[in-house]
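Next input, structure requested:
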Amino acid sequence: MDTMKSLHWFVRAVELGSLSAVAREAATTQPTVSKAIAALERDLGIRLLARTTASLAPTTEGQRFYERARGVLAEFDAAVADARGGTASMHGLLRLNAPVALGQFRLNALVHEFLDTHPGVEIELILNDRMADLVEEGVDVALRLGGALPADAVARHVADSPRWLVAAPGYLERRPAPATPAALADHDYVRFAWLATGNDVTLNDGTRTVSVRTAGRYRVNNALAIRDSLAAGAGIGLCPAWLVDDLLAAGRLRRVLPAWQGEPQALHLLYPGRRYQPVRARALVGFLADRLATLPGFVAPSLP
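All right, here's what the predicted structure looks like:
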């Protein structure tokens, strides 16, 4: 039995929740994966996975073994990399999770640059706007913009994006720009749905902080839809610079109340809270940490 391969397939089975998914990832067959894990179970004398026709999950013993097995694989990966000269030996799959708009606008080019540098690495980029469970979904690295961060993950603050009030020239021709934050209440305000603060917007000018109750008929849970709506003249919105800096440069949007801005949107890199990471995951974290703050609309975070 190839123990390291069996360990790897078992770990990926837990993370992907499917032997078929593991087989597709490994370019082999589902029966081959199943036999390898069954042989590992016989060798250990314990049942690692509970299988039904509809689901697959680790047993209590399997979950404990999974946590240790990940560390073993990471240590082995690091040892091989060290013996072969560091990152030159990097290979395997990385699962990267990011918000939809950030992935499409800013992340795609960086991913391809990383892949060009490390030809043995594969990346599966999963774009969604919800907070992924890194362990349950087998995510190696995640990017998150603002909001609360999971307690069971390591979070690294890598960049900030200023947030500005913006509107289209056509809207401002119909509705003159507000002269004070309080005047926002008289405008159509476009915002992200499900915000904990609701219609309340907090702004500061460097010396003062004010809170304004806005009103609007349109709320949406997608940053790209907000961007498009504002450019089409739907109203005023508070947007991070990375989302709208190109529209501002092209004149399709204008700053409103330019002396005022919202709290900067923090960008964090997340990875599972465990001691070891595969070499390729550590390399990706380091690469993104170095590059994200240099992207348009982002700045390096202020020192504490």
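
CA only for contacts and neighbour counts going forward, please
OK.

Just the helices from the stretch 201-304 of the chain, written as ranges.
223-231, 241-249, 279-291 (DSSP state H, counting those that start in this stretch).

What helices and strands are in contact with the longest one?
Helix 279-291 is packed against helix 60-84, strand 92-98, helix 108-117, with contacts defined by 3 or more C-alpha pairs under 8 Å, 6 or more residues apart in numbering; DSSP states H and E.

this one as well, want them side by side:
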Amino acid sequence: MTPRRPSAVRSSDSRACRRAPCGGRVATRAPGPRAPRLSDRNGTDRESDGTSRDDPGASLPLRLAARRLGAVDLGIFAAPNYVAQFGAPRSLADCAKHRWVSFSDLRRLPKELQGPPSPRVSTDDLLLAHGMVRMAAGLAVLPGYLAHEDVLAGRLVRLVPSWKQTVGTLFFVYPPAQHVPRKVTALRDYLVDVIAQRPLALADG
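Predicted coordinates for the structure are as follows:
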């Protein structure tokens, strides 16, 4: 009998999804000897070559069921106090003139959003960057799920809402079975509920 593989939340971009919105870890790699076949929840199979377009080295087990949780978007955010003092940029070009909190792990951003050569704050800790933006240290590009509650509470504002960048897609991946264990469906349903309350994607501006 082949042992069951553990369930995992899988992202196509490990840098942007380092912390899942539910507070758990995100599994980004799982070994597999050959190309998997992904099944979505409506019974339609989707072929995969076993690699992610964002991470060609990643592989999946032989056959998995995958529930898409959502796309992960980046947006531009700042504290209301910062905007009151320095104004709100109206375009990406305006953003380049502002103070920046730079999260060094972000890649492939437009040049206007890469900040000055010496940003006011530069860090490889996403939560530190988030905290510094809330303290009005400058603008920052943040994942939408991380800023969502702050925007609702008025602690952050989204700037240049016409711009967003999708950096990955989050999936809940688990071994298919005729009777999926209750603990697996409970975790899946919990994640779906959490992400419904704290969306990964940003609204179009």
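
What would you report as the TM-score here?
Here the superposed chains carry a TM-score of 0.61, computed using TM-score structural alignment, normalised by the length of the second structure; 168 aligned residues with a C-alpha RMSD of 3.8 Å.

rewinding a little: for the helices and strands packed on helix 279-291 of the first structure, give me JSON lines that also has distance to E173 of the first structure.
Below are those laid out as JSON lines (distance: least, C-alpha to C-alpha, whole Å):
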{"stretch": "helix 60-84", "distance to E173 of the first structure": "59"}
{"stretch": "strand 92-98", "distance to E173 of the first structure": "36"}
{"stretch": "helix 108-117", "distance to E173 of the first structure": "36"}
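
looking at those, which is buried most?
Most buried of these, by mean neighbour count (mean count of other C-alpha atoms under 10 Å): strand 92-98, with a mean of 20.

biggest strand in the second structure, by residue count?
strand 63-78 (DSSP state E).

I'd like to know which elements that strand is packed against.
The helices and strands touching strand 63-78 of the second structure, judged by 3+ C-alpha pairs under 8 Å, 6+ apart, are strand 37-39, helix 126-134, strand 140-143, helix 144-153, strand 157-159, strand 165-174, helix 182-197.

hmm, back to that, tell me which of the helices and strands packed on helix 279-291 of the first structure lies nearest to L134 of the first structure.
Nearest of these to L134 of the first structure, taken as C-alpha to C-alpha: strand 92-98 at 8.8 Å.

can you give me how far that closest one is from the chain middle?
Its chain's C-alpha centre and that of strand 92-98 of the first structure lie 10 Å apart, by C-alpha atoms, centre = their mean, to the nearest Å.

what does stretch 289-297 of the first structure give?
Distance, centroid of stretch 289-297 of the first structure to centroid of chain: 14 Å (C-alpha atoms, centre = their mean).

what's it in contact with?
106, 110, 158-162, 240-243, 245, 269, 298-300 (C-alpha atoms under 8 Å, 6 or more residues apart in numbering).

buried set for it?
Neighbour counts over stretch 289-297 of the first structure (16 or more other C-alpha atoms under 10 Å) mark 289, 292-293, 297 as buried.

what's the neighbour count on the nearest residue to P119 of the second structure once chain neighbours are set aside?
Distances taken as C-alpha to C-alpha, 6 or more residues apart in numbering put W100 closest to P119 of the second structure, at 5.3 Å, once the chain neighbours are dropped. Using other C-alpha atoms under 10 Å, W100 of the second structure is surrounded by 26 other residues.

How about the one 3 residues further on?
As a burial measure, the neighbour count of F103 of the second structure was computed by other C-alpha under 10 Å and equals 22.

What is the equivalent residue in the first structure for it?
By TM-score structural alignment, F103 of the second structure lines up with F192 in the first structure.

does its match really touch I226, like I thought?
Yes. Counting by C-alpha atoms under 8 Å, F192 of the first structure touches I226, with 7.3 Å between them.

Between those two, which contacts overlap?
With C-alpha under 8 Å, 6+ apart, F192 of the first structure and I226 have common neighbours V220.

Many thanks, I have nothing further to ask.
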